[in-house]
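# Just need the structure, nothing else, for what follows:
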Amino acid sequence: MTSASAAGGTPATAVYDRIGVGYRAVRRPDPRLADLIHRALAGARTVVNVGAGAGSYEPSDAEVTAVDPSRVMLEQHPGRRKVLAGAEELPFEDGAFDAAMAVMTVHHWPDLRRGLGELRRVARRQVVFTWDPGHRPGLWLVEEYLPEIRRLEQARFTPLSTVVEALGAHTVLPFEIPQDFTDGFQIAYWRRPECYLDAAIRQASSTFAQLPPSVVEPAIGRLRADLASGAWRRRHADLLERESVDYGYRLLIAGSSGEATCSGS
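Next up is the predicted model:
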């Protein structure tokens, strides 16, 4: 592993140094999201994956350099080109890569605009997958059991319009979450509520992992009781008929990657 400082010293302390152990077992890349990301990266021979974590969604037909501030996450990354660094100060020359990618990570960056500026500096194309905190409907888990998650998310996630503007994105693609989505981030189990009872699944979500047990455990207890009584299924019978739901996840594309189009918000 190559080591580079995030801001002239030791890399910034990352939450995933604490919660990232065993991450790959729960966060398995979903092929439908992978297809969307890989089409956005098509033709790129060199790619830098910023906030790479364990390497999900990296294209197999490109030379990928993984960047992350967390040693725990990079140790789970299977690649050979790994750099310990933060997004705000990438240790690469201008235009060093054909494309830069960032998947569900920009909300963790201490300085979003600086990090997005670095993506634009080091690569000719930028592909960012993120979430719009203003989108509705929201996940029932948050609305009914853990409103504390909403407060955390509102504090961490920048409005999508701000990210689009700072990145200079010319394309915004919506991604509906399938009911059998394999990548276990928080939204994945919207039609499989029993999965939220599993502590290992909760641990792989940064918002869950940052809430104290005194908040999470009573909420999960209420969910367990609602599942046992059938109350949850009666309340959400409409969801059980759905194959996918738009919960506000978006793929942003910027730089030299085709015609300027925009769909979704």
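# When you work out contacts or count neighbours from here on, use the C-alpha atoms and nothing else.
Fine.
# Now the helix or strand where Ala200 lies: buried residues?
For Ala200, the enclosing helix or strand under DSSP states H and E is helix 199-203. Using 16 or more other CA atoms under 10 Å as the test for burial, helix 199-203 gives Ile201, Arg202, Gln203.
# Could you also give me the structure for this next sequence, so I can compare it with the first?
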Amino acid sequence: MATYDTIGATYARTRQPDPRIAAQIHAALGDATDVINVGAGAGSYEPPQTVLAVEPSQVMITQRPPGAAPAAQAVAEHLPLRDNAADAVMALLTVHHWADLAAGIRELRRVARRRVVILTWDQHVFRERFWLVRDYLPQAGAFDDTRAVPTDQLIDLLGGGRQEPVCIPHDCIDGFGAAYWRRPHAYLDPRVRAGISMLAQTGDDALAPGLARLAADLATGSWHSRHAELLALDSIDVGYRLLVTEH
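Modelled structure (predicted):
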């Protein structure tokens, strides 16, 4: 399977933090005085009080912006940190990449003094509501089935907590999976797909037939006719969830 050392080379180009999603994440972190970001990637959504980023891919670390928190190259399952190292630990769109989910969650709980915040998605809701995987790219949905983690399982591993829906604005500037739900032409751009792991890791050969059908439906206007109700929405819930647990 491709890793972020290969698929992540252009992540900083299409994956910029969206301020509305950032506000929800930062609200979930609450009054934490120091934060550790695990599976940090290029540093999206890190609040000013971030003291350390943990990321296994050197390619991603090199894309962190100047002035970002220092980064340690390590995996979630073995955090190079003492117990109770920070008020809060966050892990955003990363748990599905971990080799040992239970071990990674144990490490988050060990390192966090007060709060753990995880951004993930509910795969059942995602496949049912997101037109791209439902109608055009079921191969990408099938790939996600192999790695998606049920939110209830995560809550159990965290020892309890709450779930918040994260609605995606129609002009979301962070180009993750469903970011372009109202801008379907974007998914025809290989640069956009390169920044979406479910598409990049499924591969263009497998996606080609569905992308061709999408291009044809956009050319004839049938996509817009079929999804006219989406064009009137400012944001949509397609299953992204913020999980918050307090110690």
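# In the second structure, point out the residues matching the helix holding Ala200 of the first structure.
Helix 199-203 of the first structure lines up with residues 190-194 of the second structure when matched by TM-score structural alignment.
# which residues touch the matching stretch?
Outside of stretch 190-194 of the second structure, the residues within contact range by CA atoms under 8 Å, 6 or more residues apart in numbering are Ile7, Gly8, Thr10, Tyr11, Thr14, Gly175, Ala186, Tyr187, Leu199, Ala200.
# run the last query once more with 6 Å
With contacts defined as CA atoms under 6 Å, 6 or more residues apart in numbering, stretch 190-194 of the second structure is touched by Leu199, Ala200.
# returning to that earlier point: return the mean post-superposition distance for the helix holding Ala200 of the first structure against the second structure.
In the superposition with the second structure, the average deviation recorded for helix 199-203 of the first structure is 0.4 Å (mean CA distance after the TM-score superposition for the first structure).
# Relative to the whole chain's centre, how far out is that helix?
From the chain centre to the centre of helix 199-203 of the first structure is a distance of 16 Å (CA atoms, centre = their mean, to the nearest Å).
# Heading C-terminal from that helix, find the next helix or strand.
Following helix 199-203 of the first structure in sequence, per DSSP H and E, is helix 206-210.
# Look up how far Arg124 of the first structure lies from the aligned residue in the first structure for Leu101 of the second structure.
Leu101 of the second structure maps onto Leu112 in the first structure when the alignment is built from TM-score structural alignment. Look at Leu112 of the first structure and Arg124 of the first structure: by CA to CA, to the nearest Å, they are 19 Å apart.
# pull the longest helix from the second structure.
Longest helix of the second structure, by residue count under DSSP state H: helix 204-220.
# related to what we said a few turns ago, same list, the buried residues of helix 199-203 of the first structure, but as TSV with distance to Gly168 of the first structure please.
As requested, the buried residues of helix 199-203 of the first structure are exported to TSV (distance: CA to CA, whole Å):
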residue	distance to Gly168 of the first structure
Ile201	35
Arg202	34
Gln203	34
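# and of those residues, the nearest to Glu217 of the first structure?
Arg202 (11.0 Å; CA to CA).
# ranges for the helices of the first structure?
Under DSSP H, the first structure gives helices at 16-19, 23-26, 31-40, 71-76, 112-122, 140, 147-156, 160-167, 199-203, 206-210, 213-229, 231-235.
# and the longest one, how far from the second structure on average?
Meaning helix 213-229 of the first structure. Mean deviation for helix 213-229 of the first structure: 1.3 Å (mean CA distance after the TM-score superposition for the first structure).
# Next, name the residue at the spatial heart of the second structure.
Centre of the second structure computed as the mean C-alpha position; nearest residue by CA atoms, centre = their mean is Leu93, 2.9 Å away.
# Quick check, it in contact with Val117.
No: proximity of Leu93 of the second structure to Val117 does not meet the contact threshold set by CA atoms under 6 Å, at 10.9 Å.
# Just tell me what Gly255 of the first structure corresponds to in the second structure.
Using TM-score structural alignment, Gly255 of the first structure sits opposite Glu246 in the second structure.
# Correction: the previous question concerned Gly53 of the first structure.
Checking TM-score structural alignment: Gly53 of the first structure goes with Gly41.
# Measure how buried that match is and give me the count.
Using other CA atoms under 10 Å, Gly41 of the second structure has 28 neighbouring residues.
# Chain neighbours aside, what residue packs nearest to it?
Met60 (5.2 Å; CA to CA, 6 or more residues apart in numbering).
# I'd like to know how many residues surround the one you found.
24.
# and if you look at the one 5 residues further on?
Residues lying near Pro65 of the second structure (other CA under 10 Å) number 12.
# cool, and the one 5 residues further on?
The number of residues packed near Pro70 of the second structure is 12, by other CA under 10 Å.
# measure it to Ala12 of the second structure for me?
Relative to Ala12 of the second structure, and taking CA to CA, Pro70 of the second structure is found at 17 Å.
# do the same with Val38 of the second structure
17 Å.
# And for Gln201 of the second structure?
From Gln201 of the second structure to Ala12 of the second structure the distance is 17 Å (CA to CA).
# cool, Arg162 of the second structure as well?
In terms of CA to CA, Arg162 of the second structure sits 30 Å off from Ala12 of the second structure.
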